[in-house]
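Chemist: Let's see this in three dimensions:
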Amino acid sequence: MHQSHFLITDFSNLAHQKWQITNDSVMGGRSDSGFQINAEGHAVFLGRVSLENNGGFASVKNHEPLNLTGYRSIRITLKGDGKRYSFRLQTGTAGQPDRWSYEYRFDTKNGDREIVDLPLNEFRAVFRGRSVPDAPALNASQIMRYGFLISDKQEGPFRLEIEKIEAV
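Modeler: Sure, this is the predicted structure:
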């Protein structure tokens, strides 16, 4: 039996967390982003999405494995900027990540603190932004990475403040 809430992170000890930025520069794009902790101890994913050179995305991900067996949703306490983001989970086994990720897209309110629940059974498989309809269902016991992405041709500055991420 698992606990009803599992704190994935509240960013209180970032030194032990493995967050990595990946922007469209890996394919010639010009988007730029960063990930930092603010005075309140919340993570801030911010930057600018550029559509130049066929770009258009910025992401940050954590390389800590998770076993979310028995949980129904990811719950994120955040403050957004009115834009749409994706929360992504990548599955696989040690040294063998799956080629696709599972994502859930959510809209944010501009400047308001909110709690968003992302049902695990509604995450969909994607590969390079395209749906993978024949992929197996998300295996919540084999999550290798998780993180945030902004894309969908949302050019311009963005800012997502994340207070905590939980499994419920």
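
Chemist: CA atoms for contacts and neighbours, from now on please.
Modeler: Will do.

Chemist: ok, now how distant is Glu155 from Thr22?
Modeler: Distance of Glu155 to Thr22, given as C-alpha to C-alpha, to the nearest Å: 17 Å.

Chemist: Same question for Arg145.
Modeler: 13 Å.

Chemist: ok, these two, which is more surrounded?
Modeler: The residue with more neighbours, out of Arg145 and Thr22, is Arg145; 20 against 16, by other C-alpha atoms under 10 Å.

Chemist: so what's the more buried one closest to, chain neighbours aside?
Modeler: Closest residue in space to Arg145, ignoring its immediate chain neighbours: His63 at 4.6 Å, by C-alpha to C-alpha, 6 or more residues apart in numbering.

Chemist: For that neighbour, which residues are in contact?
Modeler: Listed by C-alpha atoms under 8 Å, 6 or more residues apart in numbering, the contact set of His63 reads 17-20, 144-146.

Chemist: ok, so what distance separates it from Trp19?
Modeler: Counting by C-alpha to C-alpha, the separation of His63 from Trp19 is 7 Å.

Chemist: In stretch 4-19, which residues are buried?
Modeler: 8-11, 19 (16 or more other C-alpha atoms under 10 Å).

Chemist: Against Ser141, how distant is Asn67?
Modeler: Per C-alpha to C-alpha, Asn67 is found 4 Å from Ser141.

Chemist: before we move on, what about Lys164?
Modeler: 21 Å.

Chemist: between those two, which one's more packed in?
Modeler: More neighbours surround Lys164 than the other of Lys164 and Ser141, with 19 against 15 (other C-alpha under 10 Å).

Chemist: one more to line up against the first:
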Amino acid sequence: MHLQAPLLRISAAIGWFTSTTKLPASTSMESSKLEVQYLFGGSQPWNTSTLVWAAVDDRVRGGSSQSYLEPLNHNGKQSAKFYGVLDTTTLGGAGFASRSTRAVSGTHSSDETTWDLSSYDGLSLAINSADDKTYTLTLKDELPRDKRSDGRERSGISWEAVFNVPATEGDQEGMSVKQSNETTGIIVEIPWASFKATYRGRDVPDVKPLETKTIHAFSLLMRSFFEKQDGEFELIVDYIAASRFAE
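Modeler: Predicted structure coming up:
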């Protein structure tokens, strides 16, 4: 099932589509004049001694969904497989499974883990392979200072960009498609303006702009969109990078 993806640009890769854009192994794409800073994958690890991708599934609300993020060595690159099972029966049509960056206990607080990405135009995801489901990349530019009485983190504003892998080259409301010779999938280019403010999956109007100078957390999310998708899912991501997009 494909859901409409808002305001993203997606680029197709070798093996699935035809195009001419080449992605070199360096941190700059000379052919597309696109500069990147690898955040996860590429030349950077997905998990470190101070930061991991932890599970944030609907089990915290009594659901049964489950997610995993498994680092892979793909042709010498630090890829990751995001996979699991999205269950919508337990919570009556709702459901989500996600992995979110989190500081390792005892090293430093999550609030001290920040990325200053203000000199970039947005994020790029190099996707090696995917199913036909719709995924969400989520950012947090601030974290709640206190926790709930049960010790769990409070919900806050999330910034979400929804995407899927198209079957043919083209645009999905701003998603451009370019070939990658460095990966075997596609490159999803997400301008900052494509991230929409949400609270527990619902749009939040009249909110201040995304603060790209202080990004505190990243998440990969699979959710039901209220019973529109469920079951097993799998997405292999070669990297997530901050990018300067070509005009």
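
Chemist: picking up where we left off before, quick one: which of the buried residues of stretch 4-19 of the first structure is nearest Val168 of the first structure?
Modeler: The nearest member of the buried residues of stretch 4-19 of the first structure to Val168 of the first structure, counting by C-alpha to C-alpha, is Ile8 at 10.2 Å.

Chemist: Contacts only, for the closest one.
Modeler: Taking C-alpha under 8 Å, 6+ apart, one finds 164-167 in contact with Ile8 of the first structure.

Chemist: Check Glu232 of the second structure too.
Modeler: Glu232 of the second structure is in contact with 83-86, counting by C-alpha under 8 Å, 6+ apart.

Chemist: what helix or strand is the residue mapped onto it from the first structure on?
Modeler: The pairwise alignment with the first structure assigns Glu232 of the second structure to Pro157, based on TM-score structural alignment. Here Pro157 of the first structure is covered by strand 156-167, with elements defined by DSSP states H and E.

Chemist: Need the counterpart of Asn164 of the second structure in the first structure.
Modeler: Match for Asn164 of the second structure (TM-score structural alignment): Asp107.

Chemist: do the same with Ala130 of the second structure
Modeler: In the first structure, Ala130 of the second structure lands on Gly80 (TM-score structural alignment).

Chemist: what about its match, which SS state?
Modeler: Judged by DSSP: H, G, I helix; E, B strand; the rest coil, the three-state class of Gly80 of the first structure is strand.

Chemist: Can I take it that Ser4 of the first structure is in a strand?
Modeler: No. Checked against three-state DSSP, Ser4 of the first structure lies outside a strand; its state is coil.

Chemist: and it, what is it in contact with?
Modeler: If you count contacts by C-alpha under 8 Å, 6+ apart, then Ser4 of the first structure has 71, 168 around it.

Chemist: The one 3 residues further on now?
Modeler: Leu7 of the first structure is in contact with 164-167, counting by C-alpha under 8 Å, 6+ apart.

Chemist: Buried subset of the residues you listed, written for PyMOL?
Modeler: Provided next is the PyMOL selection string for whichever of the contacts of Leu7 of the first structure are buried by 16+ other C-alpha under 10 Å:
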select buried, resi 164+165+166+167
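
Chemist: List just the nearest of the contacts of Leu7 of the first structure to Glu122 of the first structure.
Modeler: Of all these, Glu122 of the first structure sits closest to Ala167, with 14.4 Å by C-alpha to C-alpha.

Chemist: Quick check, the closest one in contact with Ser73.
Modeler: Yes. Ala167 of the first structure lies in contact with Ser73 (C-alpha atoms under 8 Å); the separation is 5.8 Å.

Chemist: one step back: what separation do you get for the residue nearest to Arg145 of the first structure and Ser33 of the first structure?
Modeler: The separation that His63 of the first structure has from Ser33 of the first structure, given C-alpha to C-alpha, amounts to 18 Å.

Chemist: got it, and Asn121 of the first structure?
Modeler: Relative to Ser33 of the first structure, and taking C-alpha to C-alpha, Asn121 of the first structure is found at 30 Å.

Chemist: count of neighbours near Asn38 of the first structure?
Modeler: Under the criterion other C-alpha under 10 Å, the count of neighbours that Asn38 of the first structure has is 10.

Chemist: Does Gly34 of the first structure touch Ile21 like I think?
Modeler: Yes. The criterion here is C-alpha under 8 Å, and Gly34 of the first structure meets it with Ile21 at 6.9 Å.

Chemist: ok, which stretches of the first structure are strands?
Modeler: Secondary structure of the first structure by DSSP state E: the strands cover 6-9, 19-23, 32-37, 43-49, 58-62, 73-81, 84-93, 96-97, 101-107, 110-119, 124-127, 130-131, 143-150, 156-167.

Chemist: Tell me which of those lies nearest to Ala137 of the first structure.
Modeler: Among the strands of the first structure, the nearest to Ala137 of the first structure by C-alpha to C-alpha is strand 124-127 (7.9 Å).

Chemist: What are the buried residues along the closest one?
Modeler: Using 16+ other C-alpha under 10 Å as the test for burial, strand 124-127 of the first structure gives 124-126.
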